[in-house]
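[1] what follows is a predicted structure for the sequence shown.
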Amino acid sequence: MGRILFFSETQKKENNGGTKAREDIDHILKEKGYLPVECRMCRDFTSPKNVIDSLISIRLNWRRLSRVVQNDDTLIIQYPFGDYKTNLKQVKKFKNKKNLKVVALIHDLPSIQDNSIESSEEIELLKLMDVIICHNEKMKEKLIELKLDQDKLVCLEIFDYLCENVEKRQSKNDGITVAGNLSSVKAQYIYKLIEELKGKDLKFNLYGPNFELDSYELYHGSLSPEKLIKEIKGSYGLIWDGDSLEECNGVFGRYQTINNPHRVSMNLVAKMPILIWKNAALSDFVRKYNVGVVIDSLLDLEDTISNISDEKYEEMQKNLEVLSEKLRTGYFTNKAIDSALEKLGEK
């Protein structure tokens, strides 16, 4: 039985949940006593220069691993991790030469999320992994459909969100909160919903980059994850994507049917009950823990909110007290990592 190592990639400082999720998992793996292999940032493809830098970095990162890896070690990778062709070549090499076992913890599946790579290319790399930690049962089903071995798959259930305790919501009448990328390309529904609800009592608290209205009194800017969790306002967290008020549609909307949006975890830690589309993968989680309401359409939003009694809201708040403690302390990540290592005979 070898040691357990993990790639610890330098993160670009941005006001988004993706960076926070990777940093939290790094922290949890270090707390478990695993050996970090410090890596250069290798996933920035926003300009030709950054593409070149990332391609150089991914090669240097594998070279750093070669200096410390020993026979029969296990490597944990937060996926995706840089250039696919380089990773394919290097994983094959280390498995052959060092009998390296590789665990991939999925953050996103780019071939499905935004079609930025070919599905065949992504699956070829994932098939090399010894264990894959995917988001949920719906993502697991999708990966099995794509011919991945179901015995290799472990479900995370939800991303953790490490932070200090947050006070419970004081009222169920402080509006609906949307936190995330507010670009109309991803979230056109927001602009339609603001127009739809003009003159009505329901209000929105908006947080995130790329907001496109010149003035909106309830837009609170784009905050770092650390600041957002302390300052976020509202009584409910809305999880939706696309340009329709009747369903989550388009590439981003359809992705919700298999994805664990990190903003769900943030809202739950902030002790805001979730409002989520009925076909979203995490609607099952919301039902299981009774921490929100599953909705068919945003056209019914006003009625949905008005039908939540004080007793129902208080019940969800009590459930959130228990669940937020798990999310803040890394419960779900620890459980998934332990299950993955059990499959490898490492626990």
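    Perfect, thanks for sending it. Keep in mind that what you see is a predicted model, and the values were worked out from it rather than measured.

[2] every contact and neighbour count from this point should use C-alpha atoms.
    Fine.

[3] which stretches in this protein count as helices?
    In the chain, the helices defined using DSSP state H lie at 17-31, 48-68, 84-98, 110-113, 119-126, 137-145, 184-196, 225-231, 250-255, 262-269, 283-289, 301-306, 310-328, 331-343.

[4] highest mean neighbour count out of those helices?
    helix 262-269 (a mean of 24; mean count of other C-alpha atoms under 10 Å).

[5] just the angle for that one relative to helix 310-328, thanks.
    120 degrees (axes from the mean of the first three to the mean of the last three C-alpha atoms, to 10 degrees).

[6] which elements pack onto helix 262-269?
    helix 17-31, strand 236-239, strand 274-277, helix 310-328 (3 or more C-alpha pairs under 8 Å, 6 or more residues apart in numbering; DSSP states H and E).

[7] alongside the first one, take a look at this:
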Amino acid sequence: MTNWITRLNGAANKEKTASGFIANHDAAESAKEIGFSHINYFRYNGKEESNDALNARLDGILAAVRPGDTIVYQYPMWQIDLKFEMRFLAKLRRKPGAKIIALVWDILSWLHDDRDRDYTGDWSLKALNEFDLVICANPKMAQRLKTQGGVKKPILSWDLSDSRYDGPLRAKSFQKKLYFVGRLDKSDFSQYKAQTKMALIGGMGPKSEPLSDAVLNQENLIFHGELPNDEIPYMFDGGFGVINYATENLDNAFFKGNGTYGQYNNPLKLSQYLAGGIPVIVASNSAHADFVREKNIGLVLDDLNKIDDILDKMTVADYQKMLDAVKPFQEAVSTGFFTKRALMEALRITQLGLADNLVD
């Protein structure tokens, strides 16, 4: 019996900068280190592909998977059209005795839509009931999947995502500075009025409007542009990493649900800041607010414009305590600890029937 995990392959530039590719690869490499094999696939444009051609392609991708194997399906597969994913899952379901586990990165319906409607018929949620086990971001997301998403299958909490990194790190000191890593078109920086400078690392989406001149000329913002993922942790020499920023007034048709969704997901930037060894700033309604507060690995702050007063009152000793608290988590997320733990627990549940750690 073989344990498998899906791995998305693609263009070299996306594997360095696209968060979906990076997260997928990190999980696949962590799984490989505990004995999993990879099911490799590419991002196909299959809109014009015939059903016979698609079936032949999928049969080739899944040729090595045997009855009774366990397959961790990184969800979603980031395909251009849904047909590929639907048939991929259907073919796995027809493998006799196979155990199929969803390792959920995102629920696309909730990310792209924030209307008050029934989402349970959307494939991104309905399909989760085709798996034997669902690994989701955290307990808060698990409860939303159960109550609003119609997910009836057992759910295991990932708790925290990883951000694998084995490069050098700089020494950290108490500095009045902030970092924000991510797509700049998913946040509204025009509302940031504090004097504490914030370094922005990231680019714009392909269909996004350019940032306004007013934002580009803000003296409290420093633009670094898009950088390879494995170069970012070395930039951090102090300060704090900002997880999310105001999106209420953001006119972004593609990420209409982003403001609400940020209360439930595991932001990849959270793990990247921890991998770089700096404390973080999260909103009080985020899934990780209690964790950040209890572990003293950062600040819980809803209005980022209050950061000047907070940093004015903070001492070097206060900041050093946070750095010390961050260190064990830096080592954990950098080496894939949380993914490995979740996958081993998933095997414990699906193969041994020991389900005591499932989300109630």
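    In hand now; what should we look at? It should be emphasised that the depicted structure is a prediction, and the values quoted were computed from it without experimental measurement.

[8] need the TM-score between these chains.
    Comparison of the two superposed chains (TM-score structural alignment, normalised by the length of the first structure) gives a TM-score of 0.84, and 327 aligned residues with a C-alpha RMSD of 2.8 Å.

[9] quick one on the thing from earlier: just send the helices of the first structure back as a markdown table, with distance to Glu212 of the first structure too.
    Converted to a markdown table, the helices of the first structure look like this (distance: least, C-alpha to C-alpha, whole Å):
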| stretch | distance to Glu212 of the first structure |
| --- | --- |
| helix 17-31 | 20 |
| helix 48-68 | 27 |
| helix 84-98 | 34 |
| helix 110-113 | 23 |
| helix 119-126 | 33 |
| helix 137-145 | 32 |
| helix 184-196 | 7 |
| helix 225-231 | 20 |
| helix 250-255 | 18 |
| helix 262-269 | 20 |
| helix 283-289 | 29 |
| helix 301-306 | 23 |
| helix 310-328 | 32 |
| helix 331-343 | 35 |
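
[10] Cys39 of the first structure is nearest to which of those helices?
    For those, distance to Cys39 of the first structure was read as C-alpha to C-alpha. The smallest value, 5.3 Å, belongs to helix 48-68.

[11] surely Val166 of the first structure and Asn267 touch.
    No. Val166 of the first structure lies out of contact with Asn267 (C-alpha atoms under 8 Å); the separation is 10.7 Å.

[12] mind checking how far the nearest residue to Gln150 of the first structure once chain neighbours are set aside is from Asp130 of the first structure?
    Excluding the flanking residues, the one nearest Gln150 of the first structure by C-alpha to C-alpha, 6 or more residues apart in numbering is Ile144, at 5.9 Å. Using C-alpha to C-alpha, to the nearest Å, Ile144 of the first structure is found at 15 Å from Asp130 of the first structure.

[13] ok, Pro36 of the first structure next?
    With C-alpha to C-alpha as the criterion, Pro36 of the first structure and Asp130 of the first structure are 19 Å apart.

[14] before we move on, what about Arg22 of the first structure?
    Relative to Asp130 of the first structure, and taking C-alpha to C-alpha, Arg22 of the first structure is found at 21 Å.

[15] try Ile190 of the first structure
    For Ile190 of the first structure, the distance to Asp130 of the first structure - C-alpha to C-alpha - is 41 Å.

[16] once you drop chain neighbours, what's closest to Leu162 of the first structure?
    Arg328 is the one closest to Leu162 of the first structure (C-alpha to C-alpha, 6+ apart), at 4.3 Å.

[17] what do we get in the second structure for that neighbour?
    Alignment note (TM-score structural alignment): Arg328 of the first structure maps to Ser334 of the second structure.

[18] now do the contacts for that match.
    Contact partners of Ser334 of the second structure, counting by C-alpha atoms under 8 Å, 6 or more residues apart in numbering, are Asp162, Ser163, Arg164, Tyr165, Asp166, Ala275.

[19] for it, give its distance to Phe236 of the second structure.
    Counting by C-alpha to C-alpha, the gap from Ser334 of the second structure to Phe236 of the second structure is 15 Å.

[20] and the residue nearest the centre of the second structure?
    Leu268 (4.1 Å; C-alpha atoms, centre = their mean).

[21] so that residue sits against Arg164, correct?
    No. Contact criterion C-alpha under 8 Å: Leu268 of the second structure and Arg164 do not qualify, at 10.9 Å.

[22] from Leu126 of the first structure, how far out is the aligned partner of Lys146 of the second structure in the first structure?
    Taking TM-score structural alignment, the alignment pairs Lys146 of the second structure with Ile144 from the first structure. To Leu126 of the first structure, Ile144 of the first structure is 12 Å away according to C-alpha to C-alpha.

[23] for Lys95 of the first structure, give me its contacts.
    Lys101.

[24] now which residue in the second structure aligns to it?
    Lys95 of the first structure maps onto Arg93 in the second structure, by TM-score structural alignment.

[25] Ile295 of the first structure and Leu275 touch, don't they?
    Yes. With contact defined as C-alpha under 8 Å, Ile295 of the first structure counts as touching Leu275 (6.7 Å).

[26] more neighbours: which of the two?
    Leu275 (25 against 20; other C-alpha atoms under 10 Å).

[27] correct me if wrong: the more buried one contacts Gly292.
    Yes. Assessed by C-alpha under 8 Å, Leu275 of the first structure is found in contact with Gly292 at 5.8 Å.

[28] returning to what we had before: show me what the residue nearest to the centre of the second structure aligns to in the first structure.
    So Leu268 of the second structure corresponds to His262, using TM-score structural alignment.

[29] do you know how far the closest residue to that match other than its chain neighbours is from Ile176 of the first structure?
    Computed as C-alpha to C-alpha, 6+ apart, the closest residue to His262 of the first structure that is not its neighbour in sequence is Gly17, at 5.8 Å. Look at Gly17 of the first structure and Ile176 of the first structure: by C-alpha to C-alpha, they are 19 Å apart.

[30] can you check Asn334 of the first structure too?
    Asn334 of the first structure is 31 Å from Ile176 of the first structure, by C-alpha to C-alpha.

[31] what does Ile25 of the first structure give?
    29 Å.

[32] before we move on, what about Phe7 of the first structure?
    38 Å.

[33] before we move on, what about Met41 of the first structure?
    On the measure of C-alpha to C-alpha, Met41 of the first structure and Ile176 of the first structure end up 35 Å apart.

[34] alright, that wraps it up for me.
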